[in-house]
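**Q** sharing a model prediction with you, sequence too.
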Amino acid sequence: MLLDRFPRVSLSHAPTPLEPLDRLRSVVGGPRLWIKRDDCTGLAQGGNKARKLEFLVADALAQGCDTLVTPGAVQSNHVRMTAAAAARFGLKAHAVLERRVPDTDADYEENGNILLDDLFGCARSYVPGGSDVAAACAAVADDLRAKGAKPYVISGGGSNPVGALGYVACAVELLDQASQRGITVTRVVHGTGSSGTQAGLVAGFAALRSPVEVFGVSVRHPREKQEGMVFDLACRTADHLGHGGTVQRERVFADDGYVGPGYGQPTRGMVDAVTLLARTEGILLDPVYSGKAMAGMIDHIRRGTFGENEHVVFLHTGGSTSLFGYKHLFLGAPDQDVARLRP
């Protein structure tokens, strides 16, 4: 009932699985570990953006738009899924790709998400790193209007109050799954970037009066900036829901200790976390978001941040397609031993 009044299309295979991570726990110890498999949403190899796009595409269709315009980094999961959603509903898509990651190679520029963008028929233009991508998207939209199109501009990551509704829905879904399993989830850990996933979860749990804590691991911004972005969007999402005033600032947390050199730039901890989950659970993370988030969660487990009796859920936001843009980092993986990655 929380979301019934909002237009929505069907793009995801929900509810996504909630699975135990018992073999990972046997290596890292700590609390009961679970994984919410939003890499299994189905659209274009899966990922968290499918939930957001259900509300964003519905809004675009309600406004009679025919082209989706959105920004992202070159290996953007959001762009890939937006392009696929556009194809599903007979729309066109145009991506403004920011060269946000320095010193990339041919795999990064031509493989992974870029390959799939091409398959989905997504037009694209490029801007330098640090550009005002919102202004660049507005310019593309103006050009499309001049040519007779009706563009719908989606902010980076689908992170606005409409898109964040997708993770309000996820909050509802997760609590229902936990109830069915007879467990009490205490925390949800995930990678936070454009802020829409975390803001939606925070707003959703607040509206439901749930004490679940959302533990964001920043993949780009310093803690103060990231938490400010999340809090602002969570408040605006709560207002959009009709539950204004329910989000408390102290419920917003983002650890910036695992970003490394910058957005999309690898860290040893990320490589080890991706390898460890592949070797223990047969699950593929991505090098930009979920890999760094898993590195953060493992480090906090080893530091004793989480109690052993807690039920901690790792939200897998998808993106393993981008592994093909970073293959040089993992070519030595067959020679690695899980025992080396134990504490």
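**A** Structure received. Numbering: from 1, shown residues only.
**Q** from here on, just use CA atoms for contacts and neighbour counts.
**A** Noted.
**Q** now the strands for the stretch 51-200 of the chain?
**A** 67-73, 92-99, 123-128, 151-153, 185-192 (DSSP state E, counting those that start in this stretch).
**Q** what's the span of stretch 155-168, first residue to last?
**A** Start-to-end span of stretch 155-168 (C-alpha to C-alpha, to the nearest Å) is 18 Å.
**Q** contacts for that stretch next, please.
**A** With C-alpha atoms under 8 Å, 6 or more residues apart in numbering as the test, stretch 155-168 has contacts from 3, 49, 51-56, 70-72, 78, 134, 194-205, 233-234, 236-237, 240.
**Q** so which of these sit within helices?
**A** 49, 51-56, 78, 134, 196-205, 233-234, 236-237, 240 (DSSP state H).
**Q** next, M270: secondary structure please.
**A** Look at M270: counting by DSSP: H, G, I helix; E, B strand; the rest coil, its state is helix.
**Q** picking that back up, please pick the buried ones from the contacts of stretch 155-168.
**A** 49, 51-56, 70-72, 78, 134, 194-205, 233-234, 236-237 (16 or more other C-alpha atoms under 10 Å).
**Q** would you list the strands of the stretch 51-200 of the chain in a markdown table and tack on distance to V140?
**A** Output for the strands of the stretch 51-200 of the chain, formatted as a markdown table (distance: least, C-alpha to C-alpha, whole Å):
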| stretch | distance to V140 |
| --- | --- |
| strand 67-73 | 8 |
| strand 92-99 | 8 |
| strand 123-128 | 9 |
| strand 151-153 | 9 |
| strand 185-192 | 27 |
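**Q** ok, the residue nearest to S12 when sequence neighbours are not counted to T237 distance?
**A** The shortest distance from S12 to any non-neighbouring residue, by C-alpha to C-alpha, 6 or more residues apart in numbering, is to T41 (4.7 Å). Counting by C-alpha to C-alpha, the separation of T41 from T237 is 22 Å.
**Q** got another one to weigh against that:
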Amino acid sequence: MPGLDEFARFSLLEGPTPIQRLHRLEQEIGEVLKGVRLFVKRDDLMGLGGGGNKLRKLEFLMGDALAQRCDTFITTGGIQSNHGRLSAAAAARAGLSCELVLTRVVPRDDEEYRRNGNILLDGILGAKVHELPATANALTFAKERATALKAEGRRSYVVGLGGSSPVGCLGYAICAREVAEQEKAVPGGFARIVIPNGSAGTHAGLAAGFAALRMDPAKVRSFTISAEAEDARRTTLDLARATLTDG
């Protein structure tokens, strides 16, 4: 996929993350596996901001923001958003201001949930946090905030939930290339790649990447964690197609 290297990209990873076989889990599950081997890709071992696969999207989102000479990165999520935390970390690394528009989508209002974990790290990493009720349209607020900053002479880069834009999904197209290379060292390869599907970006990017490699994108299977199955399927397919055509 030589075309991927033409896109603006800001390095946030220290190289490919390892794929490890889960021997003990296989032993625990036992004979019901019928010889199926289980592996996990350790994107939790990324160093920046506590690690996590959202950094893959942010390499291209930050690259695009810098290419457009933006000085502020604005994105959305829930109060304890991993994407929000890593956006704050990536923006700090890139020298950009970061604003997070976070909605209270989880029915919890205790002090531990509202002030610890990711929301605490967001502040430590220098992000300005806007907390909104669950019914608020976070993306609309983010765009309005960008307009207000423009009036002050600032230039903002706005991306929605999970950073799941065609540009962000390029990070998982790169991941597909990474997995395909690592798969060569695994006898028999991988029959399935199984992931959760929230904002659809991981699945869409991987599927687009495998399609670009002339490999079967259907080997990627996901379990929707927020949307109805049919809605998630449609969103993922549309985003995968946009990643392939627009990038």
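**A** Thanks, I have it. This one's a predicted model, so the numbers in the text were calculated from it and none came from an experiment.
**Q** and the TM-score between them?
**A** The TM-score (TM-score structural alignment, normalised by the length of the second structure) is 0.94; 241 aligned residues with a C-alpha RMSD of 1.2 Å.
**Q** closest to A171 of the first structure out of the strands of the stretch 51-200 of the first structure?
**A** When those are compared by C-alpha to C-alpha, strand 185-192 sits nearest A171 of the first structure, at 9.8 Å.
**Q** aligned partner of T245 of the second structure in the first structure?
**A** Aligning on TM-score structural alignment places T245 of the second structure opposite D239 in the first structure.
**Q** separation between that match and V252 of the first structure?
**A** When D239 of the first structure is compared with V252 of the first structure (using C-alpha to C-alpha), they lie 17 Å apart.
**Q** the more surrounded of these two?
**A** A direct count of neighbours by other C-alpha atoms under 10 Å for D239 of the first structure and V252 places V252 higher, at 21 against 16.
**Q** for that one, which residues are in contact?
**A** V202, V214, F215, E227, V230, F231.
**Q** now do V69 of the first structure
**A** Contact partners of V69 of the first structure, counting by C-alpha under 8 Å, 6+ apart, are A93, H94, A95, V96, C137, V140, A141, P151, Y152, V153, I154.
**Q** that older thread, so who does the counterpart of the residue nearest to S12 of the first structure in the second structure touch?
**A** Applying TM-score structural alignment, one finds that T41 of the first structure aligns to M46 in the second structure. When contacts are counted by C-alpha under 8 Å, 6+ apart, M46 of the second structure touches L13, E14, T17, G52, N53.
**Q** L97 of the first structure touches N77, doesn't it?
**A** No. In this structure L97 of the first structure lies outside contact range of N77 using C-alpha atoms under 8 Å: 11.5 Å.
**Q** and these two? Which one has more around it.
**A** More neighbours surround N77 than the other of L97 of the first structure and N77, with 32 against 23 (other C-alpha under 10 Å).
**Q** how close does that one sit to T70 of the first structure?
**A** Separation of N77 of the first structure from T70 of the first structure (C-alpha to C-alpha): 12 Å.
**Q** what are the ranges of the helices in the stretch 201-343 of the first structure?
**A** 223-241, 268-281, 290-303 (DSSP state H, counting those that start in this stretch).
**Q** rebuild these as TSV, extending it with distance to D107 of the first structure.
**A** Shown next, in TSV, are the helices of the stretch 201-343 of the first structure (distance: least, C-alpha to C-alpha, whole Å):
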stretch	distance to D107 of the first structure
helix 223-241	29
helix 268-281	17
helix 290-303	19
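**Q** between the ones you listed, which one is closest to T104 of the first structure.
**A** The nearest among the helices of the stretch 201-343 of the first structure, by C-alpha to C-alpha, is helix 268-281 at 17.0 Å.
**Q** what range in the second structure matches the closest one?
**A** By TM-score structural alignment, helix 268-281 of the first structure lines up with nothing in the second structure.
**Q** that helix vs helix 290-303, what angle?
**A** 90 degrees (axes from the mean of the first three to the mean of the last three C-alpha atoms, to 10 degrees).
**Q** in helix 268-281 of the first structure, what counts as buried?
**A** Buried residues in helix 268-281 of the first structure, counted by 16+ other C-alpha under 10 Å: G269, M270, V271, D272, A273, V274, T275, L276, L277, R279, T280.
**Q** what's near enough to touch the residue nearest the centre of the second structure?
**A** Closest residue to the average C-alpha location of the second structure: K54 at 3.2 Å, with C-alpha atoms, centre = their mean. The contact partners of K54 of the second structure, taken as C-alpha under 8 Å, 6+ apart, are N82, H83, L86, G162.
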